[in-house]
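dropping the sequence and predicted coords here.
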Amino acid sequence: MAVLIAYLRTCKGGGEERIGVEIQRAAVEDWARRRRHQLAAIVSEAPSAGGLEDRHGLAEALAALHQGLAQGLVVYRLDCLDSALVAQEQLLAEVRATGARVHSLQPDEAAELRRIPADPSRQGVREVLRAAAAIQPQMAALRSRRRRHSRPGAGSPPYGYRIADGSLVPEPAEQAALVRIAELRASGATLREIARELDSNGHKPKRGERWHPESVRRIVERLEPR
């Protein structure tokens, strides 16, 4: 038996239909009862909650995990955490950092969560997130030096990030583009081919409207291990 926190948020089911929190609540309670898990709390997100910064229910659930009040987080499906794969992986990493596990009621997702994912898309996301995490200490030192030598507001964050309250935070849309760049490069695509693919799929560069091979090269050099 495990002590878990249930997180409910309206999300899409397997197709286009949306699964409301009441349906999720009944399903989660039944799932926990059959597996003899204890639900320490059931937190649901307000329909008006949009981005991660507005998710008060999610913040409450993560705070409880950090305090050791539960051993895991259960969701109806991973899309209920967030529909963006990059955001999902960031949230999964956040939960794992507390020593807790994430459980999904969907059998395929549950199996995936029990092992290192074989899904190439998730592998690509994790590679990018690991690369981003590895460079954070250097970036923190660089930001500190920049503040001493630059006027306030000077400079711009690297692709994949934005400035919030004076710190670098991931920008989900740009993180998704980083994942795609890593996948294409791993498959042998040239810089020009990657630029065309990013343009055709609506991924925007930090500046301007179109990608250029030189911009792609700078990002590839940043992502590739040295």
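Great, that's in hand.

CA atoms for contacts and neighbours, from now on please.
Noted.

the longest helix along the chain: what's the following helix or strand?
As far as residue count goes, and with DSSP state H defining each element, the longest helix of the chain is helix 120-149. Beyond helix 120-149 on the C-terminal side, the first helix or strand identified by DSSP states H and E is strand 161-164.

picking up where we left off before, the longest helix of the chain packs against which elements?
Using 3 or more C-alpha pairs under 8 Å, 6 or more residues apart in numbering; DSSP states H and E as the contact criterion, the elements in contact with helix 120-149 are helix 85-97, helix 172-186, helix 213-223.

included below, for side-by-side comparison, is a second structure:
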Amino acid sequence: MGFPRSKRPNRTRAVGYIRVSTDQQADRGLSLSAQRAKVRAYAKLHDIELVDILVDAGLSATTLERPGLQRALQMLRRREADAILVVALDRLTRSVHDLGLLLKKAFRDGRGELLSVNESIDTRSAAGRLLIHIIGSVAEWESSRIGERTSAAMRELKTQGRYTGGITKFGFELGPDGQHLHPVPREQAIVARARELRALGLTMREIALRLEVEGARGRSGRPLREGQVQRIVREEAA
């Protein structure tokens, strides 16, 4: 149920968002009633119009797809509220990556304001905007760092001839252990021939036509298409 609207002009309208994932959180002062009380007290102290308090009870912060949170974000997009007010940032999410997404999509460039009681975050102020920019930059950096580590790990697996998921590239098949790749002689011969023709200066289309004439076939039993030939020629040998 919504709260009565204020007639006072230029007053920030905030939607409170509270969440608990387990009953044990009540023991740490994170019960729904405790969060609700803190949200109301903060709004009263800072003269904020609290238009509603949305709740996600018994839901983990491992995903942003929570009914209460999505409704709060929708209220920002529809200009039904100017800000989202939480007791702590971990009520929104515990993921650095997801926090970065939220900051980028919902709380930057005037899209909406973020107010957090415990962290003293108020993006209506210059200091608050600076702090949220720093937090967002750290989130982006962490996301990039994770991506770099993942890419490096995938490259290392490939150099070891390990399977990294998806369709095995032409010339190899997945071994009995489900981890290592083994060469397929027939396909390896086609790969070698395609690269040989490329070295002679033939285009991808010309290579595909030459392979078809020579009887080379893909895994489906059909002639290799130009795009398939391009991947075969350009992929590094495992």
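Received the coordinates, thanks. What you see is a predicted model; the values in this text were computed from it and never measured.

TM-score for this pair?
The pair, once superposed, lands on a TM-score of 0.51 when counted by TM-score structural alignment, normalised by the length of structure 1; 141 aligned residues with a C-alpha RMSD of 3.6 Å.

before we move on, back to that, dump the helices and strands packed on helix 120-149 of structure 1 to JSON lines, plus distance to Asp79 of structure 1 and mean neighbour count.
Converted to JSON lines, those look like this (distance: least, C-alpha to C-alpha, whole Å; neighbours: other C-alpha atoms under 10 Å):
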{"stretch": "helix 85-97", "distance to Asp79 of structure 1": "8", "mean neighbour count": "18"}
{"stretch": "helix 172-186", "distance to Asp79 of structure 1": "15", "mean neighbour count": "19"}
{"stretch": "helix 213-223", "distance to Asp79 of structure 1": "27", "mean neighbour count": "15"}
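
CSV please, covering these and showing distance to His149 of structure 1.
As requested, those are arranged in CSV below (distance: least, C-alpha to C-alpha, whole Å):
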stretch, distance to His149 of structure 1
helix 85-97, 32
helix 172-186, 28
helix 213-223, 23
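
so which of those helices is nearest Leu52 of structure 1?
Proximity of those to Leu52 of structure 1 was assessed by C-alpha to C-alpha; the nearest stretch is helix 85-97, lying at 8.6 Å.

how far does that closest one sit from its chain's centre?
Averaged C-alpha coordinates place helix 85-97 of structure 1 at 5 Å from its chain's average position (C-alpha atoms, centre = their mean, to the nearest Å).

need the next SSE after it, C-terminal direction.
Once the chain leaves helix 85-97 of structure 1, the next helix or strand it forms, by DSSP H and E, is strand 101-104.

what's in contact with the helix or strand following that next one?
The C-terminal neighbour of strand 101-104 of structure 1 among helices and strands, as given by DSSP H and E, is helix 107-113. In this structure, residues lying in contact with helix 107-113 of structure 1 by C-alpha atoms under 8 Å, 6 or more residues apart in numbering are 77-78, 102-104, 118.

ok, stretch 60-71 of structure 1 next?
So stretch 60-71 of structure 1 is contacted by 2-5, 7, 40, 43, 72-73, 95, 98-101 (C-alpha under 8 Å, 6+ apart).

need these in TSV with distance to Trp211 of structure 1, can you?
TSV is the format used below for those (distance: C-alpha to C-alpha, whole Å):
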residue	distance to Trp211 of structure 1
Ala2	49
Val3	48
Leu4	45
Ile5	43
Tyr7	39
Ala40	48
Val43	42
Gly72	41
Leu73	39
Val95	35
Thr98	38
Gly99	40
Ala100	40
Arg101	39
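
Val128 of structure 1: which of these is nearest?
Using C-alpha to C-alpha, the shortest approach to Val128 of structure 1 within these belongs to Val95, at 18.2 Å.

chain neighbours aside, what residue packs nearest to the residue mapped onto that closest one from structure 2?
Structural correspondence for Val95 of structure 1 with respect to structure 2 (TM-score structural alignment): Ala106. Once its chain neighbours are removed from consideration, Ala106 of structure 2 has its nearest residue in Gly112; the separation is 5.9 Å (C-alpha to C-alpha, 6 or more residues apart in numbering).

my guess is that neighbour meets Leu103, correct?
No: between Gly112 of structure 2 and Leu103 there is no contact under C-alpha atoms under 8 Å: 9.5 Å.

just to be sure, Tyr7 of structure 1 is in a strand?
Yes: residue state for Tyr7 of structure 1 (DSSP: H, G, I helix; E, B strand; the rest coil) corresponds to a strand.

so what's the residue count around it?
A count of neighbours around Tyr7 of structure 1, defined by other C-alpha atoms under 10 Å, yields 25.

check contacts around the counterpart of it in structure 2.
Taking TM-score structural alignment as the criterion, the aligned counterpart of Tyr7 of structure 1 in structure 2 is Tyr17. By C-alpha under 8 Å, 6+ apart, Tyr17 of structure 2 lies in contact with 53-55, 68-69, 72, 84-86, 91-92.

now Tyr17 of structure 2. Nearest residue, chain neighbours left out?
Leaving aside its chain neighbours, Tyr17 of structure 2 sits nearest to Leu54 (4.9 Å; criterion: C-alpha to C-alpha, 6+ apart).

so that neighbour lies in a strand, does it not?
Yes: when the secondary structure is assigned by three-state DSSP, Leu54 of structure 2 falls within a strand.

burial of the counterpart of it in structure 1, as a residue count?
With TM-score structural alignment as the matching criterion, the partner of Leu54 of structure 2 in structure 1 is Val43. Val43 of structure 1 is flanked by 19 other residues according to other C-alpha under 10 Å.

okay, buried residues for stretch 77-86 of structure 1 please.
For stretch 77-86 of structure 1, the neighbour count (16 or more other C-alpha atoms under 10 Å) marks 77-82, 85-86 as buried.

need those residues in JSON lines with secondary structure and distance to Pro170 of structure 1, can you?
As requested, the buried residues of stretch 77-86 of structure 1 are arranged in JSON lines below (DSSP: H, G, I helix; E, B strand; the rest coil; distance: C-alpha to C-alpha, whole Å):
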{"residue": "Arg77", "secondary structure": "coil", "distance to Pro170 of structure 1": "23"}
{"residue": "Leu78", "secondary structure": "helix", "distance to Pro170 of structure 1": "20"}
{"residue": "Asp79", "secondary structure": "helix", "distance to Pro170 of structure 1": "19"}
{"residue": "Cys80", "secondary structure": "helix", "distance to Pro170 of structure 1": "20"}
{"residue": "Leu81", "secondary structure": "coil", "distance to Pro170 of structure 1": "17"}
{"residue": "Asp82", "secondary structure": "coil", "distance to Pro170 of structure 1": "15"}
{"residue": "Leu85", "secondary structure": "helix", "distance to Pro170 of structure 1": "13"}
{"residue": "Val86", "secondary structure": "helix", "distance to Pro170 of structure 1": "10"}
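
thanks a lot, catch you later.
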